[in-house]
Structures are given as structure tokens and as C-alpha cells.
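**Student:** What follows is a predicted protein model with its sequence.
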Amino acid sequence: MHGPASPGWLLVALCAATGAYCLLRMRSSDETQRRAAGDEALMGFGMAVMAVPGSAFTPPAWVWPAYAVVFGGAALRALWVARSGTHHLHHLVGAAAMVYMAAVMTSSPTAGHAHGGSGVPLLTGGLLLYFAAYVLVSGVRLLPVAGAAGSAATASAQAWGDRPELARACRLSMGIGMLAMLLTV
């Protein structure tokens, strides 16, 4: 995405670190968590590559259509898997947002808005609202619950890759990253 270099590199670092943690979560003994972690790792690394500042690297013209194909496939997979759990609907929205941003970058790789008008396009605004709500809800879910003193012992017995609060923090950071990327579209 085309924005200032320093925040762009911070976003790259955040998304790459999140993607790396999600790869480690793929070693979980829980199959559903492994699958979700794989989807989230793809999203984290994809966001990291897309967030590289344009001043540092200008990708060839074929990159954005390739992104659209990869994340279009991820969206179709999320749609198929959403039959078994509503969490995959968020993966569907995230993959669709990546397809949308890749399409915007394909049509105008050097400008933020390819739509010619002033203001925020309707789809961008809808995605911004969705991810803002997702970030707020995810942040609230990370707040400690009163009476959860016994959960500290349970958490120490779990493998660090299987801890749900770390997975929630991972999803929260990717939601924040998606918000930042959508603001530059």
C-alpha cells in the first residue's frame, strides 16, 4: 500500500510477526486450530508483503492480479469451510478485502484512490466499518474476566501455541493491520 515509509515498515513487521506466530500455531494438537492458524498465517504474510512501502519496492504489474487469484482462492476456501463454523466468515471477509485491495492496486498502482471522486468508496467504507467493529470486539474479548483466577494455572499447563488469548491477540493485530491498510486505499 502506498503510505509513509515508517508506518509501512511497522505494519510489515506486525503482520510478518503475526504470520510467523500463526505458523507456529499450526503445530497445535487441535485440528480446527491448525486450520484456522494456516488461514491466518496466509493472511499475515500476505498483508506484510502488501504493506511494503512503495518507496522501498515497486512490484511488477503481475503481482496484484496474482494476489487477487491467491486471496480469491482463500475466500472460496473460507466460504466452503464456513459451513462448519462462523469464525470462517471472518476469514472470508478478510480474504475478500485482500482481493479488493489487490484490484485497487491493479487499476492504480501509484495512487491511493483509483475512483476519481472525492471521499471514501462505498466498499472501502463498509470494510473499514467491519474491521473497526471487529477490532473493538476482539479487544474486549482480551480483557480479563473477573473470577478467572484459576485460569492462570490452566494456561500454564497449555502449550504456548494452544493458548486462546494469544490467538485472539493475533487476530486483533491482523484486524488493526487491515484497518491501517484500508485507510490507504
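**Tutor:** Yes, it's here. Quick caveat, the model's predicted, so the values are computed rather than measured. Numbering: from 1, shown residues only.

**Student:** Going by C-alpha atoms from here, please, whenever you check contacts or count neighbours.
**Tutor:** Fine.

**Student:** Quick check: A148 vs H87, distance?
**Tutor:** Distance, A148 to H87, by C-alpha to C-alpha, to the nearest Å: 24 Å.

**Student:** more crowded one of these two?
**Tutor:** Each of A148 and H87 has its neighbours counted (other C-alpha atoms under 10 Å); H87 has more, 12 against 8.

**Student:** how close does the more buried one sit to G54?
**Tutor:** Applying C-alpha to C-alpha, the value for H87 to G54 is 33 Å.

**Student:** likewise G126?
**Tutor:** Distance, G126 to G54, by C-alpha to C-alpha: 25 Å.

**Student:** the more surrounded of these two?
**Tutor:** The neighbour comparison of G126 against G54 (other C-alpha under 10 Å) goes to G54, with 17 against 12.

**Student:** In three-state terms, label the closest residue in space to that one that isn't next to it in sequence for me.
**Tutor:** Of all residues not flanking G54 in the chain, H2 sits nearest, at 5.5 Å (C-alpha to C-alpha, 6 or more residues apart in numbering). What DSSP: H, G, I helix; E, B strand; the rest coil gives for H2 is coil.

**Student:** Please apply the same query to V52.
**Tutor:** With three-state DSSP as the basis, V52 sits in coil.

**Student:** wait, doesn't it sit right on L14?
**Tutor:** No: using C-alpha atoms under 8 Å, V52 makes no contact with L14, being 11.7 Å away.

**Student:** Presented hereafter is structure B, for comparison with structure A:
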Amino acid sequence: MHGPAMSGWLLVALCGATGAYCLARTRSCSGEARSTAGGEALMGLGMAAMAVPAAVLALPRWAWLGYAVVFGAAALFALRGAVRSSHHRHHLVGSLAMVYMAVAMTSGGGQGGHAAAGVPLLTGALLVYYGAYVLRSGARLLPQAAVAGTPATVARQPELAPACRLAMGIGMLAMLLTL
């Protein structure tokens, strides 16, 4: 993606670590949770690969088309469960956003450092969606208010998956801003 190199590398680190955690999480769960963790791992690692600063690695057009194919397949997989689960709908939107960014990069962004250009209305709609997603996800990480006079403490170690989803949402916002 395009933008300052330091922010690109920070995005690579954030998304790569998130994707690696989700990949490790697939080993400890089964069924629907495993499928969700696998989708999140693909998204995180794919975002990390796409966020490598263009000044370091200018990918050829066919590589961006490869990203579009991989995330198009992920979108079809997410479409299966989109009817029954809002999380699958989110994966569907995320996969389609990755396809959109990869296609935008084929229009010049992946060739010699020219700026990528997306459709402003679609980019704006995705920015609004991910902005709302990040705010909602961040609010869910806040401690819940005390119930019936008990202090608001966390009884068990919180799972990192919600924080990883928040991190990927922030990463997606950053990537969309570069279009």
C-alpha cells in the first residue's frame, strides 16, 4: 500500500501478529470457531502482506490479481454463512474490501509506485462501515458496569480474539485511507 513507510511497517507488524495469533487459535478450537479463526488468520496475514510499503516491494500486476482471487474465494466461503451469522457477514464485507483494494492496486498502485485509485463512494462507504465497526468493537472491550452492586471486575482472563478483531478493523481503516 502507499503512504509513509513507518506507518506501513507498523501496519505489517500489527496485522501479521494478529494473523499469526488467529492461525495459532485454529489449533485450539473446532467447528465454527475454527472456521472463524481461520478466516481471521487469512485476513490478518493478507492485510500484512498487502501493507508492505510500495517503496520496499512494488508488486507486479499479477500479484494483485492473485490477492483478488484469494479474497474472492474467501468472500464466497463467507457468503455461505452470511445468512445465519453477523460475523460471517463481517467476513464477507472484509473479503470484498480486500478484493476491492487489490483491484484498485492493479489500476496503477502496484506498478512503479503510482497512486492507487478506488471509487470514492465505495471507499467512503467502507470507511464508514469500518469506523462504526471499530467504535463498536472498542466499546465491547470496555469493562461492563457493575451488576447488582458487585464491582466491575474481570473474573477470568479475557480472550484476545475481540482485541484482534479490533486491531484488524483499525488496520482496514488505515489501508482504506491510502486509496
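**Tutor:** Done, it's in. These figures come from a predicted structure and were not determined experimentally.

**Student:** got the residue ranges for the helices in the first structure?
**Tutor:** Listed in chain order, the helices of the first structure (DSSP state H) span 5-25, 31-50, 63-81, 87-107, 122-141, 151-157, 164-183.

**Student:** Kindly reformat those as TSV containing distance to A114 of the first structure.
**Tutor:** Conversion of the helices of the first structure to TSV gives the following (distance: least, C-alpha to C-alpha, whole Å):
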stretch	distance to A114 of the first structure
helix 5-25	20
helix 31-50	17
helix 63-81	14
helix 87-107	7
helix 122-141	12
helix 151-157	48
helix 164-183	13
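
**Student:** ok, back up a step: show me the contacts for the residue nearest to G54 of the first structure.
**Tutor:** 51, 53-54, 110-112, 184 (C-alpha atoms under 8 Å, 6 or more residues apart in numbering).

**Student:** hmm, 7 Å instead?
**Tutor:** 53-54, 112, 184 (C-alpha atoms under 7 Å, 6 or more residues apart in numbering).

**Student:** Just among those, which is most surrounded?
**Tutor:** P53 (20 neighbours).

**Student:** Okay, that one and W9 of the first structure: tell me how far apart.
**Tutor:** P53 of the first structure is 7 Å from W9 of the first structure, by C-alpha to C-alpha.

**Student:** repeat for G150 of the first structure
**Tutor:** The value you get for G150 of the first structure to W9 of the first structure, if C-alpha to C-alpha is used, is 39 Å.

**Student:** These two: who's more crowded?
**Tutor:** When neighbours are counted by other C-alpha under 10 Å, W9 comes out ahead of the other of G150 of the first structure and W9, with 16 against 8.

**Student:** how near is that one to A167 of the first structure?
**Tutor:** With C-alpha to C-alpha as the criterion, W9 of the first structure and A167 of the first structure are 23 Å apart.

**Student:** Then A149 of the first structure?
**Tutor:** Taking C-alpha to C-alpha, one finds A149 of the first structure at 20 Å from A167 of the first structure.

**Student:** coming back round to it: and of the contacts of H2 of the first structure, the nearest to L143 of the first structure?
**Tutor:** Of all the contacts of H2 of the first structure, L143 of the first structure sits closest to T184, with 29.4 Å by C-alpha to C-alpha.

**Student:** The second structure: which residue goes with that closest one?
**Tutor:** In the second structure, T184 of the first structure lines up with T178, judged by TM-score structural alignment.

**Student:** what sits against A97 of the second structure?
**Tutor:** No contacts exist for A97 of the second structure under C-alpha under 7 Å, 6+ apart.

**Student:** Distance check, the nearest residue to L177 of the second structure once chain neighbours are set aside against M172 of the second structure.
**Tutor:** Distance criterion C-alpha to C-alpha, 6+ apart; nearest residue to L177 of the second structure, sequence neighbours excluded, is L127 at 7.7 Å. In this view, L127 of the second structure and M172 of the second structure are 9 Å apart by C-alpha to C-alpha.

**Student:** So between the two, which is more surrounded?
**Tutor:** Looking at L127 of the second structure and M172 with other C-alpha under 10 Å, you find the greater number of neighbours at M172, namely 25 against 18.

**Student:** Now stretch 67-76 of the first structure on the second structure. Mean distance?
**Tutor:** Comparison of stretch 67-76 of the first structure with the second structure after fitting gives an average deviation of 0.4 Å (mean C-alpha distance after the TM-score superposition for the first structure).

**Student:** Check which residues of that stretch are buried.
**Tutor:** Residues of stretch 67-76 of the first structure classed as buried by neighbour count (16 or more other C-alpha atoms under 10 Å): 67-68, 70-72, 74-75.

**Student:** between those residues, which is closest to G38 of the first structure?
**Tutor:** A74 (10.7 Å).
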